[in-house]
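> sequence plus predicted model, see below.
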Amino acid sequence: MANLNGRWRRENTYDAIVVGSGISGGWAAKELTQKGLKTLVLERGPMVRHLEDYPTATMDPWEAKYPQGKLPPEELKGHYPVQMRTGYAVTEYTKHFFVRDDENPYTEESRFDWIRGYHVGGRSLTWGRQTYRHSPIDFEANARDGVAVDWPIRYADLAPWYDYVERFIGVSGQNEGLAHLPDGQFQPPMEMNCVEKAFKSRAESRFPDRRITMGRAAHLTEPTEEQLSLGRSKCQHRNMCSRGCPFGAYFSSNSATLVAAERTSNLRMRPNSIVTSLIFDPAAGKASGVRVLDAETGEESEYYAKVIFLCASALNSAGIMLNSTSDRFPNGFGNGSDQLGRNVMDHHLNVGARAQVEGFDDKYYSGRRPNGIYVPRFRNLGDEGSARKDYMRGFGYQGGASRPSWNRDLGGEGFGAERKTALTQPGPWTMALGGFGEILPYADNRITLNHDVKDKYGQPTLKIKVSIRENEIAMRRDMKASAVELLEAAGFKNVQGADLGYAPGLGIHEMGTARMGRDPRTSVLNAHNQVHECTNVYVTDGAAMTSASCVNPSLTYMALTARACDHAVKAGKKGEL
């Protein structure tokens, strides 16, 4: 029996284990395997193979069972009551990339819209692909404002890793020379349409401090040799990205990082593998592996490695750590600071303005561009002109101009030639701006384990209690008013500001549950994303974030992951892990 146990342990031992295969996990897999480490990637959901497992990627509208792919209300309410809160995400075309809420429960102590996808690639298949760097003022913000704890790194520490990641994933965009929106390694930007160009010219003339640029998006517009060698190609402007892109034109784990990792022959991918906890070896004073529950068979097993990367997403990584108790860590793995599960952040949205646009009825645009315009932050930038007294930090706008197409009124009245002719004419131009605002890290915005409510695998679930405060509410008032100002400055008509309300989680940018910091007494991770109290465990997903900025965070997760992998390999060679 001892020989059998020894053989089993040898067969289940790797140089590195990565938990999760999404944005961060894919990068960890790529970097570790390319640096020579035999790496096991554990994904709780099923396999999704690039090209093979995108069942609706080329489905035409008339092939759908339901008009415009809209699922029946009873199916949405029965299986996707949380996922449907986005109002757009779960359709006949995409439902296989979102969890069924009836199978993945959690407890909302206050409303939290937890939008998830459990499968190989995770949310890298459905993310919004807006790709921006955090700026120097973002990394200095907490220290400057006396909020929470200071980041243990600065922009200069991450800048070369931003370069490295952008070159690999492919980001289309335009350099603007703004200190608060650092430029990057860009492929040619997508083109603004005629109304957006007019908006830029008119609004910037009235408000020179408010720059309008093309969105920076992880879509290939001029693929490199490396990207082409992975089987990726130029964006086709289909705007069907959330179904999975058969062209590999937008960045996903499935089309890029996992492909690169697999080509090293150092990768083992194990789907349907739910990591329930970390194993702590008290004799060695470090983590020795993870416990895994097979989602298909219910079999429990253990896997071992010298270094472990948690990349399961902010809430799930923290949940695994909270569930990893021992004599050394009675309150959760690495939780001597009592910060594990706290400081949950997101980006608040659903506030802005919309307008009608006249004078361009003879113009249209080609294709369905999967991108929009971006208005970078223009508040609280460190100068008197941008300062606000009613709130800290700032926001940006994403948006664009468009005309409704032939499917705008499929459920309307009429039929025959007259109806067909009417639908061949595009609707009127409209222009919209939607804000994305920073949420401060509040210690009582937190998750905890709920042992009274189990999932279908018998595992404890999460309780979530998160809310925005007066700082964010004051910011929302300005987000609405400033959007109205910009659209009116452009001379557009019937400008309507709106705040449609926001519940935490809806930004789908969960962050902060195992924050980085300088002091083990007030943070979970150090400057290299290592758990302070157990340095052979790295956490590089959204859990690591110390503050949120107002820009989409995925690029920062990727840069932190690449940097942490480099550190882990070098530290391992020195015997420091």
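Alright, I've got the coordinates. Numbering: from 1, shown residues only.
> hey, let's count contacts and neighbours off CA atoms from now on
Fine.
> can you map out the helices along the protein?
Counting by DSSP state H, residue ranges of the helices within the chain are 2-11, 23-34, 73-79, 136-145, 155-169, 194-206, 225-229, 258-262, 314-322, 416-424, 470-489, 554-573.
> name the residues of the last one that are buried.
If you call a residue buried by 16 or more other C-alpha atoms under 10 Å, then helix 554-573 has these buried ones: 554-566, 568-569.
> same check on the fifth one?
Judged by neighbour count (16+ other C-alpha under 10 Å), helix 155-169 contains these buried residues: 155, 158, 159, 161, 162, 163, 164, 165, 166, 167, 168, 169.
> check contacts around the third one.
By that I understand residue 159. For residue 159, the contact set (C-alpha atoms under 8 Å, 6 or more residues apart in numbering) is empty.
> how much space between it and residue 556?
Distance check for residue 159 against residue 556: by C-alpha to C-alpha, to the nearest Å, it reads 10 Å.
> what's the burial count for residue 361?
When counting by other C-alpha atoms under 10 Å, one arrives at 12 neighbours for residue 361.
> hmm, residue 429 and it touching each other?
Yes. Residue 361 is within contact range of residue 429, at 7.4 Å (criterion: C-alpha atoms under 8 Å).
> any common contacting residues for the two?
With C-alpha under 8 Å, 6+ apart, residue 361 and residue 429 have no common neighbours.
> of the helices of the chain, which is nearest residue 119?
When the helices of the chain are compared for distance to residue 119 using C-alpha to C-alpha, the nearest one is helix 23-34, at 12.1 Å.
> quick revisit: could you redo the buried residues of helix 155-169 as JSON lines and give each row distance to residue 435?
Conversion of those to JSON lines gives the following (distance: C-alpha to C-alpha, whole Å):
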{"residue": "155", "distance to residue 435": "24"}
{"residue": "158", "distance to residue 435": "26"}
{"residue": "159", "distance to residue 435": "26"}
{"residue": "161", "distance to residue 435": "28"}
{"residue": "162", "distance to residue 435": "24"}
{"residue": "163", "distance to residue 435": "27"}
{"residue": "164", "distance to residue 435": "29"}
{"residue": "165", "distance to residue 435": "26"}
{"residue": "166", "distance to residue 435": "24"}
{"residue": "167", "distance to residue 435": "28"}
{"residue": "168", "distance to residue 435": "29"}
{"residue": "169", "distance to residue 435": "26"}
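> another one to put next to it:
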Amino acid sequence: MSDDRVVIVGSGPTGTIAAWTLVRAGFKVTLLESGCSFPKHLHVRLCDREIYCPYALEIRDRVTYPHFENLGDPLTRWFKAHLLGGLGSFWGGVVLRFAAEDFTQGELVSQRFCWPIRYEDLEPYYNRVEQLIGVRGGTRSVPVLPACQVSRVLDVPQEFSDLAAAAAKLDRWLVPTNHVYGNSTILSQIPSPANVGIRLLARLRRCKNFRLISNAHVTRLQLHQTKAAAAGVEYIDRQSGELCFQAGKAVVLAAGQLGSTHILLNSCSGNGVSGVDNASGLIGRYLHDNMYAAYTYDVDRPPLKQSLMSYLTRPDYAKAEPLRTTGFQIYAGALDKKPLANAKLRGNLGLAPQSLQEGEFSLLFACFGTQVPQESRHVSLHPTAKDEYGLPLLRIGTCQDRQDLETLADGRRAAEALMEVAGWQFRPKNIAIEPPGTSVHFGGTIRMHDNPNFGVLNAFNAMHDIPNVFVVDASCFTTCVEKNPTLTAMAIAMRAADFLIRNSASLP
């Protein structure tokens, strides 16, 4: 190799976790990021008391999203931005482990849905990531949701105690919403501890074996002419417009959502010599979405002094059809002549604004539903249209079918059943099923599978056909899970980096 560096593409949570792991092991790392800055807001926390804490997702209102051709639902959204920290700037910081059954449920449906890893493979990496980012949340494991390692304990709000009792009767569990917390004292321009990428970059930049190249929009892999291996990546310098090349002994793609897929599709030539061989057609296939719906209710409860949130789990695995279920983030807000605490959340999710009267109490059930991967749901390249870099425009072909809508309808019935069993009086205020992509949880288009006929990556996230190319963002997921995917993606990224460390000498 002309360069013994590892090249990482993307500065979001998974890219920086991989970089952190490799740099600490003594590897030289070059990280390429198409952005050059991040949104700055003062965050002041003093001995666990929040003095000033801006809302984590405000950045969604101030970025221009990429153009793409829509082949399915005309309202489909693709969130991507040229920012340091990547999609971590869009993350609310919810931290949930996948359960053991989340890696095995797909086998009950089809061999196509077999994850090549198990919970036991990721457990030590869950622990390491949680210790690194600092988590506040509950300490009790329930059958569908393993507990995290938390640095600060959080309980279910007392106001939700009857909801928690009702959840148990419905084969679900109401638990604290685990979230990235960070340190007890913070004085920072980084608006949220959930901006894991930006925070890790601040540490990485102090390491002599780390280099960040910003304004570097990666276009494709460049392969060796004589062996099945990547020599590095091509990228466009966004300031000069110059086409550049960065060599490396291995390439780690962490460009987020559909970004890594776009790079691999641009790298395909069909002959396996000058480009990536996609003869199986799997790159871009099996797109799935963590579907989102917002169910808002006015309820007959006393006014609150502050907003509250908890997490309502999926039902017990024995009580639900495999790969079809829902989970909820529950937000409660009461007005005292002030805006509802989750108003910005609703706006950032594209929902209609709410206006409650003084003394009212509203519950927002943020419902996240699973979607069974289908080969027909896909992303591909436009045959003629180009994006702003002169590259083929990405096309997204997905929609919510009848079964998907029924999954979300089951979620609404579960939310209302919870309040009924708890004895709460309620009335619907806003019922909204949001278009694909709203949750910013697309995945599956560069999926893991032991069988190359069903997946692009092996159990350690290396491409079956090009073993020195790794993909570590959510595009590697074999199936869709109702839980927030970010923690699991970070654990997978750390595990892949550890594998690279152990096996670097044997890479082609």
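Good, I have the coordinates. Since the structure is predicted, the reported quantities are computational estimates derived from the model, not experimental observations.
> tm score of chain vs chain?
Once superposed, chain against chain, the TM-score is 0.87 (TM-score structural alignment, normalised by the length of the second structure); 482 aligned residues with a C-alpha RMSD of 2.8 Å.
> returning to that earlier point: tabulate the helices of the first structure (a markdown table), appending distance to residue 105 of the first structure.
Supplementary listing: the helices of the first structure in a markdown table, determined by distance: least, C-alpha to C-alpha, whole Å:
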| stretch | distance to residue 105 of the first structure |
| --- | --- |
| helix 2-11 | 33 |
| helix 23-34 | 23 |
| helix 73-79 | 11 |
| helix 136-145 | 34 |
| helix 155-169 | 34 |
| helix 194-206 | 42 |
| helix 225-229 | 39 |
| helix 258-262 | 29 |
| helix 314-322 | 13 |
| helix 416-424 | 43 |
| helix 470-489 | 28 |
| helix 554-573 | 25 |
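> deepest of those helices, which one?
Comparing the helices of the first structure on average neighbours per residue, with mean count of other C-alpha atoms under 10 Å, the densest one is helix 23-34 at a mean of 29.
> so how far does that one sit from its counterpart in the second structure?
Helix 23-34 of the first structure differs from its equivalent in the second structure by a mean of 1.1 Å after superposition (mean C-alpha distance after the TM-score superposition for the first structure).
> what packs against that helix?
Contact partners of helix 23-34 of the first structure among helices and strands, from 3 or more C-alpha pairs under 8 Å, 6 or more residues apart in numbering; DSSP states H and E: strand 13-19, strand 39-42, helix 258-262, strand 300-310, helix 554-573.
> what's the closest of these to residue 129 of the first structure?
Among these, the nearest to residue 129 of the first structure by C-alpha to C-alpha is helix 554-573 (8.3 Å).
> so which of the helices of the first structure gets nearest residue 236 of the first structure?
Ranked by C-alpha to C-alpha, the member of the helices of the first structure that lies closest to residue 236 of the first structure is helix 225-229, at 14.7 Å.
> and of the buried residues of helix 155-169 of the first structure, the nearest to residue 202 of the first structure?
Of all these, residue 202 of the first structure sits closest to residue 166, with 31.4 Å by C-alpha to C-alpha.
> that older thread, I'd like the helices and strands packed on helix 23-34 of the first structure as JSON lines, with distance to residue 77 of the first structure appended.
Converted to JSON lines, those look like this (distance: least, C-alpha to C-alpha, whole Å):
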{"stretch": "strand 13-19", "distance to residue 77 of the first structure": "31"}
{"stretch": "strand 39-42", "distance to residue 77 of the first structure": "31"}
{"stretch": "helix 258-262", "distance to residue 77 of the first structure": "34"}
{"stretch": "strand 300-310", "distance to residue 77 of the first structure": "32"}
{"stretch": "helix 554-573", "distance to residue 77 of the first structure": "30"}
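> which among these is found nearest to residue 403 of the first structure?
Going by C-alpha to C-alpha, the one of those nearest residue 403 of the first structure is helix 554-573, 29.9 Å.
> contacts for the closest one next, please.
Applying C-alpha under 8 Å, 6+ apart, the contact partners of helix 554-573 of the first structure are 23-24, 27-28, 31-32, 35, 131-134, 158, 161-162, 164-165, 307, 528-529, 536, 538, 540-542, 577.
> cool, stretch 98-115 of the first structure as well?
Residues external to stretch 98-115 of the first structure that are found in contact with it (C-alpha under 8 Å, 6+ apart): 78-83, 85, 90, 116-118, 450, 453-456, 461-467, 503-506, 508.
> rerun at 6 Å
79-80, 83, 116-117, 455, 461-465, 503-506 (C-alpha atoms under 6 Å, 6 or more residues apart in numbering).
> could you work out the most separated pair of the residues you listed?
Farthest pair in those (C-alpha to C-alpha) is 455 and 503. Separation: 23.6 Å.
> neighbour count: the two, which is higher?
Each of residue 455 of the first structure and residue 503 had its neighbours counted (other C-alpha under 10 Å), and the higher figure belongs to residue 503 (19 against 15).
> show me the contacts for that one.
Contacts of residue 503 of the first structure by C-alpha under 6 Å, 6+ apart are residue 112.
> that one matches what in the second structure?
With TM-score structural alignment as the matching criterion, the partner of residue 503 of the first structure in the second structure is residue 435.
> circling back to that earlier point, of all the helices and strands packed on helix 23-34 of the first structure, which lies closest to residue 233 of the first structure?
Evaluated with C-alpha to C-alpha, these place helix 258-262 nearest to residue 233 of the first structure, the distance being 14.3 Å.
> what's that closest one aligned against in the second structure?
Helix 258-262 of the first structure covers residues 201-205 of the second structure once aligned (TM-score structural alignment).
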